[in-house]
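Student: sharing a model that was predicted from the sequence below.
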Amino acid sequence: MNADKSLNLKNNDKNNINKLYFFGMLMWMIASIFYGLDYLQHTIPSVLIEPIAKQIGVSYIDVANIMSIYFPVYAISQIPAGYLIDRFGLKITLFAACLVVTIGLFMMLAPYLSAILIGRVFIGIGSAFAFIGALKTASIWLPENRFSLFLGITQMIGVIGGLLGQTLITYLIKIDGWQGAIHYIFIFGLTWSFIILFFLKNNKKVKVKLSENKKNQSIKFLIVLLKDKNIWLLALYAGIIVGTIMSTFAELYDIIFLTDSFNITKTDAAYISSFIFIGVGIGAPLHGILINYFKSQKTYLILNGFLALIVFACVPLSALLSLNTFLLPGIFFILGFFTVSMLITFSIAKSTHEEEHHGIIFAFINTIIGLSGFIFPILFGAIIKFILNHFQTNNQFIPTLFLLLIPIIAALLVATQIKIKNNIIS
């Protein structure tokens, strides 16, 4: 009789755990789809610059310059976003953020550059909450040993949003014009804002902790965070890897490098380039699984960083040796796969402090990544100009890409100094 009772209790406990896990996944999915919307809006400017310029009667360069205000606004909004998420919880902050992004998108319909500028500022501020909001949701609602996996799946959702975004916008423009396309996205964003408001829940455990602390607790913790050498090392590693390989090469110069180096069309170059992002999308969740087979997160991080370095070196080497372009999609895919392993820095950082501070920790790392994405492209462009002005070369990208290996090597040296708290895999 007692054995039957004990068995029933175990079954009930198992059912409760499964229900809680399912509920946590639902909470994370609500936040992650907002991140997908954020990634989708990254692709909008490339499609809308020309029609907006024609409507307003200005050059496409003027519109492009206005659109670019998004990036510095996004970077400097990260830490305030993390503070607000930690201070006020997920529901109200992500609702407001999604609504602000949606309003910013709608303002792109205005026939004035000033209104579009304000809209892009709104989008930059609201988007700052998307990724760290999704990570915070995963950190408080899902099991510790599943965080890396859902971190990767979150990134995959973002990549899917980016890959499909431009195709979707182009299709909607064909159906109902560019204004109609923005209307459709506005309706979706508005709908999702209220889904967040009505269905996303704050974890009561974290809410109680916040209510018992002083109002300036998160500000005090930010000071502690800025003195944390380990967090700085994690942020620098992630920032350098993303800033060099992704922000500089994959998002700016890869297509022009491919067309100049291999004498192929832009269409073929874009096809090859897409394999980096496919590698990122597939690699992100797989790293969350594979890391569980390693005793040390630090070893896993350094190993993947080293492999990313080797594969990235193959990019200019392939042009130098005039390799067959048939090999390039595979090289680009593997490069994206190993590069996205930098997401493990968020898992390591998460294990170093209590969960009520995770929002601001994620925000700090994302700030450094954002700033690196701003600095390295400028540095890369300056090196290209220097080479063109002082050396005679048929391809300025080959020596510049080889020089870009130096900061990646520096990032690996930085990673060797990272300390893991109890070597926890989470």
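Tutor: Yes, it's here. Because the structure is predicted, anything quoted here is derived from the model rather than measured.

Student: could you use CA atoms for every contact and neighbour count after this?
Tutor: OK.

Student: would you agree Gln297 is in contact with Lys421?
Tutor: No. If you go by C-alpha atoms under 8 Å, Gln297 and Lys421 don't touch, sitting 10.3 Å apart.

Student: which of these two has more neighbours?
Tutor: Between Gln297 and Lys421, counted using other C-alpha atoms under 10 Å, Gln297 has the larger neighbour count: 22 against 13.

Student: common neighbours of Gln297 and Lys421, please.
Tutor: Residues touching both Gln297 and Lys421 by C-alpha atoms under 8 Å, 6 or more residues apart in numbering: Ile348.

Student: now do the helices in the stretch 301-426 of the chain.
Tutor: Counting by DSSP state H, counting those that start in this stretch, the stretch 301-426 of the chain has helices at residues 328-339, 344-350, 358-390, 397-403, 405-415.

Student: among these, which comes closest to Ile30?
Tutor: helix 358-390 (16.8 Å; C-alpha to C-alpha).

Student: ok, and for that closest one, which residues are buried?
Tutor: For helix 358-390, the buried set under the neighbour-count rule, 16 or more other C-alpha atoms under 10 Å, comprises 358-377, 380, 383-384, 387.

Student: follow-up on the earlier one: just put the helices of the stretch 301-426 of the chain in a markdown table and tack on distance to Asn292.
Tutor: As requested, these are exported to a markdown table (distance: least, C-alpha to C-alpha, whole Å):
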| stretch | distance to Asn292 |
| --- | --- |
| helix 328-339 | 16 |
| helix 344-350 | 12 |
| helix 358-390 | 21 |
| helix 397-403 | 33 |
| helix 405-415 | 19 |
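
Student: the structure to be compared is supplied as follows:
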Amino acid sequence: MQPKPHDAIAPISRRDLIAWTCVSIAYAVAFLQRVCPQTIVDDLARDFGVGADGLGIIASAYFIGYMLMQFPAGVLVDTYGVRRLVIWSLAASSSGTLLFAAAPNVPIAFLARLIIACGDALIFTALIKLVAQQFRERQFGIMLGLSQLSGYAGGVLAATPLALTVAWIGWRASFAGIGVFCFFNLVLAASILPVRVSTAKPPVLSAILFSALAELKSRESWGCLLTFSSHFVAVTTISGVWGVPLLTDAYGLERHNATTALVLFMVGCMVGSVVFGHFVDRIQSLARAHILMCLLRSGCLALLIPTIGTAIGLEAVFGAFVILGLVAGGMTPMILKAVRNIYSVARLGTGAAINTTSAGLLTASLQPVLGYALSASWSGMQRNGVPVYSAAGYNAVVLILAFVSLLGIAGVLLMRRRI
């Protein structure tokens, strides 16, 4: 799929629109896979007989796989194009999901989530590249916002709808259905996405490593990496792993009420991605906007600390989830706009891959640490055979995430000359 000149882009055809929709749906399912563990955390703990440390290991599998494939994904999409990456992504996602649904123990569940993540890691990069090729530069922000909207829709499905489905047919049957859906989307993608004719040689490891080292010589690249990582680590951890357990354990909410907070977060993300995606191409000082968003994100996380949250009331806690969602949704097109400015359209895949690889590595590394912090404060209390962790443990978890979030300001200062 060759990029079209930005000053002479023909109107998007119906086939192009279907292609974009197909990849966006794949990204929605990938987002669901990323944030679904907290919805089924009790089921996994009960079926596999593990506590927070074991659940942290299962959760880390996704981020490890995501990290391992992010940089290769960027190089591959720049070399082979969107179509091949989407097909590879959906093949891995469908097979991994079916394996996860049948997993008899933690090691197989870990392997299955690793396979899913390796596939999902490709789809986000492919979607960014598709948007950059098919739309004018001044449309880049809004189309990224709409693309991200599909991801957050997947996040909404991973909350209450998935919880109700799991309660109805069980988590194994639910994920078997997701795997079958991914397979049918694979068939659609293979038939609708155009074939790219390329004479480029397959990338080799030495070329990949050389490219990464060359890009990381500039302070702007390091600043972009730090800004993206701080955002991804903080938001993905609270929305995808420990957010619902935080509300059920530390705040005493029923699971359906806790997942409602996650739905509000995802709705905020959806609104934020479109609104800020519209304005990101019109903001004069992108650096100043980045700093403001970092402060808002960190402040919202601070309000979720149980000691603070119980003092200010549940209404404020739910409000913090909504605002955190708005900020999280708005930050994505802003960060990717910075990636485009620093790396250019031609190297956009590589630039996105460097940032998402680093973010995935840090997120994966942090999950067992957070799980250990919770386990260390466990008093032995259980609910339906599942450990219930203390407010003190969650105080430590959310405080760590708020500190990581603040590191994004340092990243903005490093790249401010290019954004």
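Tutor: That came through, no problem. In this text the structure is predicted, and so the values were computed from the model without any measurement.

Student: what's the TM-score once they're superposed?
Tutor: The TM-score (TM-score structural alignment, normalised by the length of structure 2) is 0.79; 396 aligned residues with a C-alpha RMSD of 3.8 Å.

Student: of the helices of the stretch 301-426 of structure 1, which approaches Ile185 of structure 1 most closely?
Tutor: Of those, nearest to Ile185 of structure 1 by C-alpha to C-alpha is helix 358-390, at 25.1 Å.

Student: quick one: list the elements packing against the closest one.
Tutor: Helix 358-390 of structure 1 makes packing contacts with helix 70-76, helix 78-88, helix 113-141, helix 217-226, helix 229-241, helix 344-350, helix 397-403 when contacts are defined by 3 or more C-alpha pairs under 8 Å, 6 or more residues apart in numbering; DSSP states H and E.

Student: go with 6 Å
Tutor: helix 78-88, helix 229-241 (3 or more C-alpha pairs under 6 Å, 6 or more residues apart in numbering; DSSP states H and E).

Student: any chance of those in JSON lines, with distance to Ile56 of structure 1 and mean neighbour count too?
Tutor: What follows is these, written out as JSON lines (distance: least, C-alpha to C-alpha, whole Å; neighbours: other C-alpha atoms under 10 Å):
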{"stretch": "helix 78-88", "distance to Ile56 of structure 1": "32", "mean neighbour count": "23"}
{"stretch": "helix 229-241", "distance to Ile56 of structure 1": "37", "mean neighbour count": "23"}
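
Student: got the ones you listed as JSON lines, with distance to Leu40 of structure 1 columns?
Tutor: Output for these, formatted as JSON lines (distance: least, C-alpha to C-alpha, whole Å):
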{"stretch": "helix 78-88", "distance to Leu40 of structure 1": "19"}
{"stretch": "helix 229-241", "distance to Leu40 of structure 1": "22"}
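
Student: of these, which approaches Gly165 of structure 1 most closely?
Tutor: Taking these one by one with C-alpha to C-alpha, helix 78-88 is closest: 23.3 Å.

Student: and the aligned partner of Ala112 of structure 2 in structure 1, how many residues sit next to it?
Tutor: Aligned by TM-score structural alignment, Ala112 of structure 2 pairs with Gly119 of structure 1. The number of residues packed near Gly119 of structure 1 is 26, by other C-alpha under 10 Å.

Student: for Gly119 of structure 1, which residues are in contact?
Tutor: Neighbouring residues of Gly119 of structure 1 by C-alpha atoms under 6 Å, 6 or more residues apart in numbering: 104, 107.

Student: any idea how far Glu137 of structure 2 lies from Ile9 of structure 2?
Tutor: 11 Å (C-alpha to C-alpha, to the nearest Å).

Student: does Gly141 of structure 2 touch Phe279 like I think?
Tutor: No. Under the criterion of C-alpha atoms under 6 Å, Gly141 of structure 2 makes no contact with Phe279, lying 7.6 Å away.

Student: of the two, which one has the most company?
Tutor: Gly141 (29 against 15).

Student: now check that one against structure 1: what is it aligned to?
Tutor: Match for Gly141 of structure 2 (TM-score structural alignment): Ser148.

Student: again, but for Ile283 of structure 2
Tutor: Using TM-score structural alignment, Ile283 of structure 2 pairs with Phe294 in structure 1.

Student: residues near the spatially closest residue to its match that is not a sequence neighbour, how many?
Tutor: Among residues not flanking Phe294 of structure 1 along the chain, Tyr300 sits closest, at 6.7 Å (C-alpha to C-alpha, 6 or more residues apart in numbering). Around Tyr300 of structure 1 sit 20 other residues, with neighbours defined as other C-alpha under 10 Å.

Student: where's Tyr300 of structure 1, which helix or strand?
Tutor: helix 297-320 (DSSP states H and E).

Student: residue in structure 2 matching Leu200 of structure 1?
Tutor: Checking TM-score structural alignment: Leu200 of structure 1 goes with Leu193.

Student: secondary structure element for the match of Gly141 of structure 2, which one?
Tutor: Assigned by DSSP H and E, Ser148 of structure 1 falls in helix 147-199.

Student: that helix vs structure 2, mean deviation?
Tutor: Its aligned residues in structure 2 lie a mean 3.0 Å from helix 147-199 of structure 1 after superposition (mean C-alpha distance after the TM-score superposition for structure 1).

Student: what packs against that helix?
Tutor: helix 2-56, helix 90-106, helix 266-290.

Student: understood, closing this out.
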